[in-house]
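Asks: Sequence and predicted structure, then a few things I'm wondering about:
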Amino acid sequence: MKGRVLIIAGSDSGGGAGIQADIKAVTALRGYAATAIAALTAQDTHTVHAIHDVPLPFVRLQIELTLKDIGADAIKTGMLNKGEVIAAVREELDLHAPETPLIVDPVMVAKGGARLLNAGAERALIERLLPRATLITPNASEAEVLTGLPVNSFAEQDRAAERLLALGARAVLLKGGHLPGEEVRDVLLTPQGRREFKNERLHTTSTHGTGCTLASAIATGLAQKLELHEAVSRAHAYVWTAIRTAPGLGGGNGPLNHTHTVKPDA
């Protein structure tokens, strides 16, 4: 076991996304996962049916105690559905882990279409978390909200990534799974240059939690001292296999096979 990752996000009762997916991904890549749960969701593979907010002082306490005792080599944020939660998270990180790499997955809309952030939270994410991010990992829809630009083609994907970098993130991985075509292209943009990560499109409904899983896999790589492009490359390979070997559970967008790295005789 190598690399401590603190995940600050929402819980998914169905186990396919959110904190549950994060823990599975970090563990499958031989990291150590700690958590601060910011919200509880009641959801299945179809949609999010209800959200229950965790009291803000308790969110703060989870972060503080974990960082003071266990510590973290990387931090990943997921669903933070209110502006005051985002502000509190930023304050706690500034207090207890100001130099720790932060991967921001701007979870805004669930796979089933349920809106997970209000307008105030979107503004707080842009103003408070994005400038602190070592890497931000939006999909095309999230990039449109964050930048105000359309993202329907490779050229627009590149333009939106440049805008996000200009807004203050140190690096941007703009995912292309929502764009049309048989090739899925993600763009990693940093001040030093750009890289593309391409895979053939897998025609499947087992895609619930892909964003959470990818961001946590990248966070694990950074916690294990991989270079950013190496962490992204490994995470891509891990998620692609997790989708390809998904168990086919549920009647909607099903979960991935997070445990494909686990040997049966371990």
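Replies: Done, it's in.
Asks: Every contact and neighbour count from this point should use C-alpha atoms.
Replies: Will do.
Asks: show me the biggest strand of the protein in terms of residues.
Replies: Assignment by DSSP state E gives strand 32-43 as the longest strand of the chain.
Asks: Can you name the next helix or strand after that strand?
Replies: strand 48-53 (DSSP states H and E).
Asks: now the helices for the protein?
Replies: Under the criterion DSSP state H, helices of the chain are mapped to 18-28, 56-69, 83-96, 119-124, 140-147, 154-166, 210-223, 228-244.
Asks: List just the one of those helices that sits closest to Lys76.
Replies: Shortest distance between Lys76 and those, using Cα to Cα, is found for helix 210-223: 6.4 Å.
Asks: what's next to the closest one, contact-wise?
Replies: 2-5, 7, 17-18, 21-22, 25-26, 29, 31, 72-76, 78, 101-105, 137, 139, 227-228, 230-232, 234-236, 238-239, 256 (Cα atoms under 8 Å, 6 or more residues apart in numbering).
Asks: Put this next to the first one:
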Amino acid sequence: MNKNNPTILSITGSDSMGGSGIQADIKTITALGAYAATAITTVTAQNREGIQQLHDLSADVLEQQIQVVINDLRPDAIKVGMLRSSEQVEVVERILKTHQPNYVVIDPVVISSRGNRLMEREVAEAMLGRLFKLSTVVVIKQDSASHLVGGTPARSNEDMEQTVRALLEWGPHAVLLQGGAIATESLTDLLIESSTGEPHFFTRPGFIDRNTHGVGGAFSSAVAVFLSKGLRTEEAVERAQEYMNQLILRSIDSHSRRGTQLLNHADPNPQPIISPRLLELYNHFMNEIAMNHHRTADVSFYASQLNVSPRYLAQVTHRVAGRTPKQLIDDYIINEIEAQLLGTSKNIQEIAFDFGFSSQAQFNKFFRKMRSCTPTDFRIQR
């Protein structure tokens, strides 16, 4: 295989509904023009209500599946998802060390999309200690990350950075933390590569994957494909997000925003519900807010950064999220302020100046408008 048609080996569980697990990986990898090979770790009996039964395969059976694929196909990338025993983790570690594939994407399935724990603590710790250091990138959701390193889901960009840096200490080349609910109607992902240490924030419309089954595994498979096609990690993440966003949008009712729960990989309709241009502008706008919200809340500033008019920016945010640019900016700022009030010992004046307010009185007025109380009262009540 060449970079245009790489081979991806997915090591994860089987979903009898076909919406997640190995089935979703095959669909995603194939749709993106790569060849999908598989090794199943566990067989699930599940439907739209969730997993009903789990039947784990032995480490010996898992090893046999992986070895015959690697010996014949020499996959360009290996994606590792659900592992259910320490013995399975040891098998994967041994094989990764022996064969050293070009790219390894680790997607620890610790907590299911319905909040059920799928990996015992000792297995999670084995994965953390044995596999993270062998990975090109770890793709992990907030709740799973909290389970691994402790703490609660991040409420701010600083919280997300702390979580990612704690995971980087286990040796991966990069970590992508998914699902930071920093602002209403948006989800924030954070990528940090160990080589640079620089945070890269990616923000996407929050409604598009809340009710859709199998998004996480399909996304990490897409990252593996784009890495195998020669893209840098940051570029691979961006391309995977673009693909998944459009796939999800085509799979849900755009009017009610209620998910069908199953991704429609085979949708023949080539027209996206929201054009790539609009979605790209929205995401860039939210990324600009993440980088500049301490400096300004001026809509014109952000429109200028994006080389569009404030009027057009308003049309974009209304189409994608049903909100004005100012609402999105203020919502992001207030959530970051709340995190500072609850998570630091800074006084009110320090926080006000940190967020670019000219006076404490101006800061108090903004906070009261957004939360119907003063910052001091908010801190005391919580």
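Replies: Cool, got the structure. Note that the structure is predicted; figures quoted are calculated from it, not measured.
Asks: sorry, back to before: in structure 2, what residues pair with the longest strand of structure 1?
Replies: Under TM-score structural alignment, the alignment places strand 32-43 of structure 1 onto residues 35-46 of structure 2.
Asks: can you check stretch 76-84 of structure 1 too?
Replies: Stretch 76-84 of structure 1 maps onto residues 79-87 of structure 2, going by TM-score structural alignment.
Asks: do stretch 130-142 of structure 1 as well
Replies: With TM-score structural alignment as the criterion, stretch 130-142 of structure 1 aligns to 132-144.
Asks: And stretch 250-267 of structure 2, what's buried?
Replies: By 16 or more other Cα atoms under 10 Å, the buried positions in stretch 250-267 of structure 2 come out as Arg250, Ser251, Ile252, Arg258, Gly259, Gln261, Leu262, Leu263, Asn264, His265.
Asks: what's next to stretch 31-50 of structure 2, contact-wise?
Replies: By Cα under 8 Å, 6+ apart, stretch 31-50 of structure 2 touches 4-17, 22, 25-26, 29-30, 51-58, 62, 65-66, 69, 82-84, 88, 114, 222, 225, 261, 265.
Asks: cool, stretch 54-69 of structure 1 as well?
Replies: Applying Cα under 8 Å, 6+ apart, the set of residues contacting stretch 54-69 of structure 1 is 6, 8, 34-40, 85, 88-89, 92, 96-97.
Asks: For it, buried residues please.
Replies: For stretch 54-69 of structure 1, by 16+ other Cα under 10 Å, it's Val59, Arg60, Gln62, Ile63, Glu64, Thr66, Leu67.
Asks: counterpart of the fifth one in structure 2?
Replies: What it means is Glu64 of structure 1. Glu64 of structure 1 maps onto Gln67 in structure 2 when the alignment is built from TM-score structural alignment.
Asks: for the helices of structure 1, which one sits closest to His203 of structure 1?
Replies: Closest among the helices of structure 1, using Cα to Cα: helix 228-244, at 9.2 Å.
Asks: What span of structure 2 is that closest one aligned with?
Replies: Using TM-score structural alignment, helix 228-244 of structure 1 pairs with 233-249 in structure 2.
Asks: Show me what counts as buried in that stretch.
Replies: Counting neighbours by 16+ other Cα under 10 Å, the buried set in stretch 233-249 of structure 2 is 233-234, 236-237, 239-249.
Asks: Tell me which two in the buried residues of stretch 54-69 of structure 1 are the farthest apart.
Replies: Counting by Cα to Cα, the most remote pair of those is Val59 and Leu67, 12.7 Å apart.
Asks: Count residues in the vicinity of the corresponding residue of structure 1 for Ala166 of structure 2, would you?
Replies: Residue correspondence to structure 1 (TM-score structural alignment): Ala166 of structure 2 is matched to Arg163. Arg163 of structure 1: 17 surrounding residues under other Cα atoms under 10 Å.
Asks: ok so, going back, what separates the match of stretch 130-142 of structure 1 from the chain centre, distance-wise?
Replies: Computed by Cα atoms, centre = their mean, to the nearest Å, the chain-centroid distance of stretch 132-144 of structure 2 equals 10 Å.
Asks: cool, and stretch 5-21 of structure 2?
Replies: 18 Å.
Asks: how about the closest residue in space to Gly16 of structure 1 that isn't next to it in sequence, what does it touch?
Replies: Spatially, and ignoring its direct neighbours in sequence, Gly16 of structure 1 is nearest to Pro255 (4.6 Å; Cα to Cα, 6 or more residues apart in numbering). Going by Cα under 8 Å, 6+ apart, Pro255 of structure 1 touches Gly15, Gly16, Ala17, Thr45, Ser206, Thr207, His208, Gly209, Ala246, Pro247, Gly248, Leu249.
Asks: what's the counterpart of Pro255 of structure 1 in structure 2?
Replies: Using TM-score structural alignment, Pro255 of structure 1 sits opposite Leu262 in structure 2.
Asks: cool, and Val5 of structure 1?
Replies: That one, Val5 of structure 1, aligns with Ile8 by TM-score structural alignment.
Asks: That match contacts Arg74, correct?
Replies: No - using Cα atoms under 8 Å, Ile8 of structure 2 is not in contact with Arg74; the gap is 9.2 Å.
Asks: Please say which of these two ends up with more neighbours.
Replies: Set Ile8 of structure 2 next to Arg74 and count neighbours by other Cα under 10 Å: Ile8 wins out with 29 against 17.
Asks: got the contact list for that one?
Replies: Taking Cα under 8 Å, 6+ apart, one finds Ile29, Ala34, Tyr35, Ala36, Ala37, Pro75, Asp76, Ala77, Ile78, Lys79, Ala224, Val225 in contact with Ile8 of structure 2.
Asks: thinking again about what came up before, just the buried residues out of the contacts of stretch 31-50 of structure 2, in PyMOL syntax.
Replies: Command for PyMOL, covering only those of the contacts of stretch 31-50 of structure 2 found buried under the criterion 16+ other Cα under 10 Å:
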select buried, resi 5+6+7+8+9+10+11+12+13+14+15+16+17+22+25+26+29+30+51+54+56+57+62+65+66+82+83+84+88+222+225+261+265
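Asks: Out of the contacts of Pro255 of structure 1, which are shared with structure 2?
Replies: Using both residues aligned by TM-score structural alignment, their matches' Cα atoms under 8 Å, structure 2 keeps these contacts from the contacts of Pro255 of structure 1: Gly16, Thr207, His208, Gly209, Ala246.
Asks: count of residues packed around the equivalent of the third one over in structure 2?
Replies: The criterion is TM-score structural alignment: under it, His208 of structure 1 has His213 as its aligned partner in structure 2. The number of residues packed near His213 of structure 2 is 24, by other Cα under 10 Å.
Asks: Sounds good, over and out.
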